[in-house]
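> Here is a sequence with its predicted model. Questions after.
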Amino acid sequence: MSSTNQRAFNFNAGPSALPLGVLQTAQEQLVNFNNTGMSIMELSHRSKDFEQVHNEAIARLRTLYAVPDNYEIIFLQGGASLQFSMIPMNFLQQDGQADYILTGVWSEKALAEAKLFGTPVVAASTKDHHYKHIPAIDELNLNDAAAYVHITTNNTIYGTQWKEFPATTAPLIADMSSDILSTPIDINKFGLIYAGAQKNLGPSGVTVVIIRKDLLDKANTHIPTMLKYSTFTENNSLYNTPPTFGIYMLGEVLKWVEAQGGLEKIAAHNEAKAKLIYDAIDESNSFYVGHADKESRSLMNITFRLADEELEKQFLAEAKEAGFVGLNGHRSVGGCRASTYNAVPYATCKALADFMVQFQAKH
């Protein structure tokens, strides 16, 4: 166990580690928020107290990411998985085409949903190479007339991450569920960004969408009210009852990001954490074998295997005994995975790297 209040060494892929200070603040305020005599979970979403929490969360996200005024920020429910269908429902006509770049399971799922509404085209895929790398920019076969181009910026199952985003004529739409707020980005490159909160933003239950306003003018209007982006942009995400506790927690996580020094500091910290574990892999003389090609390695999800399957089972068993949580790879691929999201401390990553070196020395 970690020495801080006997907290686990948490490498869960999602829901994942939250900053300890955020959890402690929530604990202090859980029963009586802002002297209201009520929990944040008991407040009306129409109350001034919650409205302040809600609007401050939006403002903090806008500041941290330098989101321009021609973009809306909204909070939705349904996770990133609902966005897989909501995006083509709003922007893909039955006779229209959208480009999808396949880099893992989640982009495959997004593609499958788009097929229900129009004609998605695979503009590039690394599936034949077991999703070990991100396609090079010059490998993308993009259609300038496409309704949009869809990418998944970080692939949690395979441990790959886009390091450079394509410049597209069609609006670029990105699923950033597992690497949002992990490094600075230029929002202007994107038409729409979406992310489930449960990796870097807070607890599960909230989905953040950052959408360029001109896309709203082109959206399909003949769809259910709750599946229109305009329903939420026109009502400050308060058309119906939002996930109030999740939004409160998201706001507290954004305060924590500010306190760390912003995204530049967060990015440097993430690089240092990931390097500890990647060094343990690279210096193991193939005792540990990374899944992702080096140029495509994720700073959020570090995937690796041991050469011997029985030894791999023993590694995971001993790691569990030592207090490490969430190191099993995704059920679809097996192996090992360490998810090193923003809130995972450097000391936790150092402990894992040390454990890996010690385990190799024993075996």
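Perfect, thanks for sending it.
> make it CA atoms for all contacts and neighbour counts henceforth
Will do.
> in a helix, that's where residue 108 is, yeah?
Yes. Assessed with DSSP: H, G, I helix; E, B strand; the rest coil, residue 108 lies in a helix.
> which one is it nearest to, not counting chain neighbours?
The shortest distance from residue 108 to any non-neighbouring residue, by C-alpha to C-alpha, 6 or more residues apart in numbering, is to residue 102 (6.2 Å).
> got the contact list for the one you found?
Residue 102 makes contact with 108, 122-127, 151-152, according to C-alpha atoms under 8 Å, 6 or more residues apart in numbering.
> Specify which member of these is nearest to residue 188.
When those are compared for distance to residue 188 (C-alpha to C-alpha), residue 151 wins out at 15.5 Å.
> Number of residues surrounding the nearest residue to residue 97 once chain neighbours are set aside?
Closest residue in space to residue 97, ignoring its immediate chain neighbours: residue 119 at 4.8 Å, by C-alpha to C-alpha, 6+ apart. By other C-alpha atoms under 10 Å, 19 other residues sit near residue 119.
> on that earlier part again, among the contacts of residue 102, which are in strands?
Taking DSSP state E as the definition of strands, those contribute 122-125, 151-152.
> could you redo the residues you listed as CSV and give each row neighbour count?
Listed next are the ones in strands among the contacts of residue 102 as CSV, based on neighbours: other C-alpha atoms under 10 Å:
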residue, neighbour count
122, 18
123, 17
124, 19
125, 21
151, 22
152, 28
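> coming back round to it: would you turn the contacts of residue 102 into CSV with distance to residue 16?
Conversion of those to CSV gives the following (distance: C-alpha to C-alpha, whole Å):
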residue, distance to residue 16
108, 23
122, 31
123, 32
124, 30
125, 28
126, 27
127, 27
151, 23
152, 19
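> Take this one as well and set it beside the first:
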Amino acid sequence: MSRVWNFSAGPAALPEEVLKQAAEEMLDWQGAGMGVMEMSHRGKEFTSIAEAAEADLRELMAVPDNYRILFMQGGAIAENAIIPMNLLGQHDSADYVVTGAWSAKSLKEARRYCKAHVAASAEAGGFTSVPAMTEWSLSDDPAYLFTCTNETIGGVEYPFEPDLAAIGRAEVPVVADVSSHILSRAMDVSKYGLLFGGAQKNIGPAGLTIVIVREDLLGRSVPACPTAFDYKTVADNGSMYNTPPTYGIYIAGLVFQWLKRQGGVAAIEAQNIAKAKLLYDYLDASDFYASKVDPACRSRMNVPFFLADESLNEVFLAESKAAGLVQLKGHKSVGGMRASIYNAMPLAGVQALVDFMRDFAARKG
């Protein structure tokens, strides 16, 4: 069997080492006589898996002691509701920075639960950049400020970490959807009140959601918040109030171990910079392809690009698939192409894509 270069935005490619280990342990995890999917989530075997995964993630992201790591379900989309239900407390409003499709979706969902104020928006520029913090206008008393620090669809990534102290609003907790670039670059967790992300891009299979929340934000849920989604309940029960996505946690733990073997986040960030530079440099030098994102805000993880002659789109996709390069079609709301080059995508895969693009342009240009 020959594996393809998988540029899917998610569920995305996983490290082959992880997949091979999971395959080897499918029927018998470390002599337990059963696979992880068959284990009780409260048994000592799975408890050890979950504890190791949490400890490794805390180490990789340098998560401070006053933050709790929660393993939840529902994906990042569910968190768009779970967050206001948990963080509003006595507030009736929250602020949102809208930089693309996902933060716009988060804003729309929040308006089901509270007054959601747009502190800044990049819509006027076609969602191709991130508004500078000097342009942010917070409301008087928001429960939190929401950001999506990497927009998977539009390929826009924050070139800075939000620091509300710089604009005199240090009392407002920053919430960040980090689904599509968690663990791809160093992040100062202490600058955020809450980080969250679906696992299916840089961490593991769909079904697991990671939440990293500062302890002082626990216990603020509104009465209507379902018990299983109450952060304090989840934290107090070590993410075991209900049956968690056990296999997703297991695979995430293997990915964390793989990432540590690569040298940790700093080492993988260096690789990601090299991969993104290779692809963007080619795009910038070409008149056959184009990137529409402000170069200062280009995502290292998700690279949308467009053919100058879009009548060739289907031919490009068919020929790239035949060459072993798959899942390159852009999101339906944007069009064009998109290459997602998460941690598990090696430099060789990006080089294979650039080589194909160069050859295709030479033949069709």
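Sure, I can see it. Keep in mind that what you see is a predicted model, and the values were worked out from it rather than measured.
> quick revisit: what is the equivalent residue in the second structure for the residue nearest to residue 97 of the first structure?
Applying TM-score structural alignment, one finds that residue 119 of the first structure aligns to residue 115 in the second structure.
> Please verify my assumption that that match contacts residue 93.
Yes. Counting by C-alpha atoms under 8 Å, residue 115 of the second structure touches residue 93, with 4.4 Å between them.
> in the first structure, which spans are helices?
Secondary structure of the first structure (DSSP state H): helices at 20-29, 48-64, 79-91, 105-114, 213-218, 229-233, 244-259, 263-282, 309-321, 346-362.
> What helices and strands are in contact with the third one?
The reference is to helix 79-91 of the first structure. helix 105-114, strand 192-196 (3 or more C-alpha pairs under 8 Å, 6 or more residues apart in numbering; DSSP states H and E).
> Deepest in the core, which of the ones you listed is it.
strand 192-196 (a mean of 26; mean count of other C-alpha atoms under 10 Å).
> who touches the residue nearest the centre of the second structure in this structure?
Among the residues of the second structure, the one closest to the centroid is residue 179, at 1.7 Å (C-alpha atoms, centre = their mean). Counting by C-alpha under 8 Å, 6+ apart, residue 179 of the second structure touches 76, 150, 196-199, 201-202.
> distance of it from residue 273 of the second structure?
18 Å (C-alpha to C-alpha, to the nearest Å).
> what residue of the second structure matches up with residue 41 of the first structure?
Taking TM-score structural alignment for the superposition, residue 41 of the first structure sits opposite residue 37 in the second structure.
> Contact partners for that match?
246-247.
> Kindly indicate which of the contacts of residue 179 of the second structure lies nearest residue 236 of the second structure.
Of all the contacts of residue 179 of the second structure, residue 196 has the smallest distance to residue 236 of the second structure: 18.2 Å, by C-alpha to C-alpha.
> Show me what that closest one lines up with in the first structure.
Matched by TM-score structural alignment, residue 196 of the second structure corresponds to residue 194 in the first structure.
> residues contacting the closest residue to its match other than its chain neighbours?
The shortest distance from residue 194 of the first structure to any non-neighbouring residue, by C-alpha to C-alpha, 6+ apart, is to residue 209 (4.4 Å). Residue 209 of the first structure sits next to 73-76, 192-195 when contact means C-alpha under 8 Å, 6+ apart.
> Matching residue 209 of the first structure against the second structure, which residue comes up?
Checking TM-score structural alignment: residue 209 of the first structure goes with residue 211.
> My read is that the residue nearest to residue 97 of the first structure contacts residue 94, right?
Yes. Taking C-alpha under 8 Å as the definition, residue 119 of the first structure is a contact partner of residue 94 at 7.1 Å.
> what number of residues lie near the equivalent of residue 362 of the second structure over in the first structure?
Alignment note (TM-score structural alignment): residue 362 of the second structure maps to residue 361 of the first structure. Residues contacting residue 361 of the first structure under the criterion other C-alpha under 10 Å number 9.
> Could you measure from residue 361 of the first structure over to residue 177 of the first structure?
36 Å.
> now residue 301 of the first structure
Distance from residue 301 of the first structure to residue 177 of the first structure, counting by C-alpha to C-alpha: 12 Å.
> got it, and residue 278 of the first structure?
From residue 278 of the first structure across to residue 177 of the first structure, the span is 22 Å (C-alpha to C-alpha).
> same deal with residue 166 of the first structure?
For residue 166 of the first structure, the distance to residue 177 of the first structure - C-alpha to C-alpha - is 18 Å.
> likewise residue 333 of the first structure?
Taken as C-alpha to C-alpha, the span from residue 333 of the first structure to residue 177 of the first structure is 20 Å.
> Same question for residue 339 of the first structure.
Taking C-alpha to C-alpha, one finds residue 339 of the first structure at 13 Å from residue 177 of the first structure.
> picking that back up, pipe the contacts of residue 179 of the second structure into a markdown table and attach distance to residue 321 of the second structure per row.
Converted to a markdown table, the contacts of residue 179 of the second structure look like this (distance: C-alpha to C-alpha, whole Å):
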| residue | distance to residue 321 of the second structure |
| --- | --- |
| 76 | 29 |
| 150 | 27 |
| 196 | 33 |
| 197 | 29 |
| 198 | 27 |
| 199 | 26 |
| 201 | 21 |
| 202 | 23 |
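> Please determine how far the residue of the second structure most remote from its centre is located from residue 272 of the second structure.
No residue in the second structure sits farther from the centre than residue 363, which is 35.9 Å out by C-alpha atoms, centre = their mean. For residue 363 of the second structure, the distance to residue 272 of the second structure (C-alpha to C-alpha) stands at 29 Å.
> ok, now residue 149 of the second structure?
To residue 272 of the second structure, residue 149 of the second structure is 16 Å away according to C-alpha to C-alpha.
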